[in-house]
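Trainee: Take a look and give me a structure for this.
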Amino acid sequence: MHTPIAITIYHNPACGTSRNTLALIRHAGIEPTVIEYLKTPPDRATLRALAAATGEPLRALLREKGTPFAELGLGDPQRSDEALLDAVLQHPILLNRPLVVSPLGTALCRPSERVLALLPVPALPPFTKEDGEVVTDDGVRRGA
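Mentor: The predicted structure follows:
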């Protein structure tokens, strides 16, 4: 049975890290709201709020690999947040993943085990990622 805890994952099913993060959430007995952000991109206000909630600059949520990051000149530190938001709205693949929103906070979960700090549940039994790596949960949670 899944625990009724409000967790949202901005997910890309083609990404192994995103799949492992989603599996870890489900391993905790939580069925999150899954937003496949390439199919349903967040709007400008949501992107701004996600960045603010992580405590990171918007630039920290951008993905370079496999995206038009370089072609769009997004590495230029003079690019404003508004210009970065415009780019992500035009090219949602620029949003790094997975982003997880939980009652304990919001974070870019790279590596996937970063999600453990956001799960409002007791320590979990070991979990095996797709590549065979075993993740052990130390039970340390944000805000605890």
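Trainee: use CA for all of it now, contacts and neighbours both
Mentor: Noted.
Trainee: Please verify my assumption that Val134 contacts Glu113.
Mentor: No: between Val134 and Glu113 there is no contact under C-alpha atoms under 8 Å: 10.1 Å.
Trainee: Nearest residue to the middle of the chain?
Mentor: Leu99 (1.5 Å; C-alpha atoms, centre = their mean).
Trainee: Please generate a structure for the following sequence too, so the two can be compared:
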Amino acid sequence: MSDVTIFHNPNCSASRNTLALLRERGVEPKVVEYVKVGWTAPQLTALFKQMGKAPRDILRVRGAEAEALGLTKPGATDAQIVAAMVADPILVERPIVVTPKGAALCRPVETVLTLL
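Mentor: Below you'll find the model as predicted:
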């Protein structure tokens, strides 16, 4: 399966383990280090739609500034969350894997197996 993409953060153990599991299964994915390259609002919106998730579902709270930015408050809108994710890519939970079968946040790591 060569049409697999992992939105990866090499500083994250879950992301590293997901990448390793893909490779153990013979899959060499396209690796996108999203913290370096960033996100666009249309890209995130498309990913969320493909995953069947809202931006709040994929918002990284631990180790990020989500709470300080007010993004964890009930009144924070999807547009505000997406704009913050574009401005600070670390606010997106990881890893996200996309295959022809769909897209998912691969936490726990074994979730990636449902996409193969």
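Trainee: Superposed, what's their TM-score?
Mentor: After superposition, the two chains reach a TM-score (TM-score structural alignment, normalised by the length of the second structure) of 0.97; 116 aligned residues with a C-alpha RMSD of 0.8 Å.
Trainee: related to what we said a few turns ago, what residue in the second structure is paired with the residue nearest to the centre of the first structure?
Mentor: Matched by TM-score structural alignment, Leu99 of the first structure corresponds to Ile96 in the second structure.
Trainee: Spatially nearest residue to that match (excluding sequence neighbours)?
Mentor: Leu105 (4.4 Å; C-alpha to C-alpha, 6 or more residues apart in numbering).
Trainee: Quick one: map that neighbour onto the first structure.
Mentor: That one, Leu105 of the second structure, aligns with Leu108 by TM-score structural alignment.
Trainee: wait, what's in contact with its match?
Mentor: Counting by C-alpha atoms under 8 Å, 6 or more residues apart in numbering, Leu108 of the first structure makes contact with 54, 61, 96-100, 114.
Trainee: Need the buried ones from the residues you listed selected in PyMOL.
Mentor: Of those, the buried ones can be selected in PyMOL as follows, counting by 16 or more other C-alpha atoms under 10 Å:
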select buried, resi 54+61+96+97+98+99+100
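Trainee: In strands only, show me the contacts of Leu108 of the first structure.
Mentor: Counting by DSSP state E, the members of the contacts of Leu108 of the first structure that fall within strands are 99-100.
Trainee: Which helix or strand contains the aligned residue in the second structure for Leu89 of the first structure?
Mentor: Aligned counterpart of Leu89 of the first structure in the second structure: Val86 (TM-score structural alignment). Take DSSP states H and E as the rule and Val86 of the second structure turns out to sit in helix 78-87.
Trainee: mean shift of that helix relative to the first structure?
Mentor: Following superposition, helix 78-87 of the second structure is found to deviate from the first structure by 0.8 Å on average (mean C-alpha distance after the TM-score superposition for the first structure).
Trainee: who touches that helix?
Mentor: The contact list for helix 78-87 of the second structure (C-alpha under 8 Å, 6+ apart) reads 38-41, 44-45, 54-56, 59, 71, 91-92.
Trainee: neighbour-wise, which of these leads?
Mentor: Val92 (28 neighbours; other C-alpha atoms under 10 Å).
Trainee: Could you measure from that one over to Gly26 of the second structure?
Mentor: Val92 of the second structure sits 27 Å away from Gly26 of the second structure when distances are taken as C-alpha to C-alpha, to the nearest Å.
Trainee: the more surrounded of Val134 and Glu113 of the first structure?
Mentor: Glu113 (19 against 11).
Trainee: who's in contact with the more buried one?
Mentor: Counting by C-alpha under 8 Å, 6+ apart, Glu113 of the first structure makes contact with 21, 24, 135.
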